[in-house]
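J.: following is a predicted model, sequence given first.
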Amino acid sequence: MLDLIIPSLFETLYMVFFSTIFSLLLGFPIGILLTITEKDSIWDKPLLNQILNGITNILRSFPFIILMILVFPISRLIVGTTIGTKATIVPLSIAAAPFVARIIESSLKEVDNGVIEASVSMGATVPQIIFKVLIPEAMPSLVMGITLTIINLIGYSAMAGAIGGGGLGDLAIRFGLYRFQTDIMIVSVVIIIILVQGIQLIGNKISATINKK
């Protein structure tokens, strides 16, 4: 069993790690733009805000399995295949990016308007307000949001196993479902639960530490 579980675990960690990085690279700027382009915000661009809102809402509306199939051509273009862990990183990143954008937007909106207005009155530029006020002030909430993103990506990676994505989800389906090896399915599920619990605990600890500082 270990010969099956260990490689699948590393595949899941590999997918989640890189898809987290790429989804943050895609979603973080969108989340910032959604925040600062609102009406009467620090960079008032309502048309751009509406466009970004529309795109984000559309992408969030797709069930992950359907989105993964739709993104097959992009996966093939980038990594040369539509099956396996590397190919799965592409739809995972695209699926998580709008979720990240909303998490970032929500976290940044928690920052006290008084702090932002004080920065504006002192002549701070938009980039200065973003990087020296909004992000530092929202950091505990941002950490919790990123933690939630990683947990969602673990769930997505398990679903990706249904169409050859690899990882623990693929192992549970191939052996636990199709070959009726219930023990392998149970172990796969338990490992996923442990991963989620561990990541949540780490995220809570980091967020609490930053909040105290």
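T.: Sure, I can see it. Residues are numbered from 1 along each chain as shown.

J.: only C-alpha atoms from now on, for both contacts and neighbour counts.
T.: Will do.

J.: which one is Pro73 nearest to, not counting chain neighbours?
T.: Counting by C-alpha to C-alpha, 6 or more residues apart in numbering, Thr82 is the residue found nearest to Pro73 once chain neighbours are left out, at 7.7 Å.

J.: now do the contacts for that neighbour.
T.: Going by C-alpha atoms under 8 Å, 6 or more residues apart in numbering, Thr82 touches Phe72, Pro73, Ser75, Arg76, Thr88.

J.: now those residues: which count as buried?
T.: For those, a neighbour count by 16 or more other C-alpha atoms under 10 Å gives the buried set as Phe72, Ser75, Thr88.

J.: quick check: which element contains the last one?
T.: In the assignment (DSSP states H and E), Thr88 maps to helix 85-109.

J.: try this one side by side with the last:
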Amino acid sequence: MERLSLEQYLTQVIWPAFLTTMTVMAWTVLISTVVGFILAVIMDVSKEDGLHPNPLISRVMDFLINLIRSFPFVILMVSLIPVTRFITGSSIGVKAAIFPLCITMSPYMARLIQGHMDQVSREAIEAAKSFGASTFQIIWHVILVEAIPGISSVICFSAVAALNASTTAGMVGAGGLGNVAIRYGYNNFNDTIMYSTVAILVILVQLIQFIGNKIYNKLK
């Protein structure tokens, strides 16, 4: 491999990889949060003491979510290659990484968001019912409002998890910092590059957690 100067390494390798990692992470968090919230609402509404109990829907949702959560990410990503190629047109690259990441993250988001919805006071929900609030109004103006601090912490968790998973995806063709660590660091026996990439990831995680804690403390 051609020897790169520090400036070339930063501008031609690290910066594009950083942008790729952040793009994958941002889209994954956005999509998995939306999908996870929808799934959480369905589970919360259909549970035994929910607004519209439905044991069949509740059991099916539990089974599907637990099934997807039982797959290690790398195995799930590989097993989804035909579906990923059909949907995105490729099995490598940013779009091909985002799809399996969203499939992996959404069930975790759903389970965690539902956990915070479960903590909403039943008295508040019953009071909203007594005033004639619709199911949508109860979900939007009571449950979501009460659960929003916890949901913000879930989003922070998902951002860190998506960053870690996107790094793993980078090792198998998605690009990003994970690809840099393996391709330019490990494969070329360059510990400086490998550990500097790790240091960047550590700083990113600490920054995400710091911002997440600030938002949570402001909302609670």
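T.: Noted; the coordinates are in hand. All of these numbers come straight from a predicted model, not from anything done at the bench.

J.: where does the TM-score land?
T.: Laid over one another, the chains give 0.96 as their TM-score (TM-score structural alignment, normalised by the length of structure 1), with 211 aligned residues with a C-alpha RMSD of 1.0 Å.

J.: before we move on, back to that, now the two most distant members of the contacts of Thr82 of structure 1.
T.: Checked with C-alpha to C-alpha, those reach their widest spread between Pro73 and Thr88, with 12.0 Å between them.

J.: Tyr195 of structure 2 corresponds to which position in structure 1?
T.: By TM-score structural alignment, Tyr195 of structure 2 lines up with Ile186 in structure 1.

J.: do the same with Ala165 of structure 2
T.: The alignment partner of Ala165 of structure 2 in structure 1, by TM-score structural alignment, is Tyr156.

J.: before we move on, the earlier item: show me what the helix holding Thr88 of structure 1 is packed against.
T.: For helix 85-109 of structure 1, the elements it packs on are helix 2-36, helix 46-61, helix 64-70, helix 72-79, helix 135-160, judged by 3 or more C-alpha pairs under 8 Å, 6 or more residues apart in numbering; DSSP states H and E.

J.: make it 6 Å
T.: Using 3 or more C-alpha pairs under 6 Å, 6 or more residues apart in numbering; DSSP states H and E, the elements in contact with helix 85-109 of structure 1 are helix 2-36, helix 135-160.

J.: possible to save those helices as CSV with distance to Val115 of structure 1 and mean neighbour count?
T.: Formatted as CSV, these follow (distance: least, C-alpha to C-alpha, whole Å; neighbours: other C-alpha atoms under 10 Å):
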stretch, distance to Val115 of structure 1, mean neighbour count
helix 2-36, 14, 19
helix 135-160, 9, 21
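
J.: what is the aligned counterpart of Ile30 of structure 1 in structure 2?
T.: That one, Ile30 of structure 1, aligns with Leu39 by TM-score structural alignment.

J.: residue contacts, its match?
T.: Listed by C-alpha atoms under 6 Å, 6 or more residues apart in numbering, the contact set of Leu39 of structure 2 reads Ala110.

J.: cutoff 10 Å now
T.: Counting by C-alpha atoms under 10 Å, 6 or more residues apart in numbering, Leu39 of structure 2 makes contact with Thr33, Val45, Met61, Ile65, Ser106, Pro107, Met109, Ala110, Arg111, Ile113, Gln114.

J.: what does the third one correspond to in structure 1?
T.: Yep, that's Met61 of structure 2 we're talking about. So Met61 of structure 2 corresponds to Leu52, using TM-score structural alignment.

J.: so how far is Val143 of structure 1 from the closest residue to its match other than its chain neighbours?
T.: Among residues not flanking Leu52 of structure 1 along the chain, Leu34 sits closest, at 6.8 Å (C-alpha to C-alpha, 6+ apart). In this structure, Leu34 of structure 1 and Val143 of structure 1 are 19 Å apart, going by C-alpha to C-alpha, to the nearest Å.
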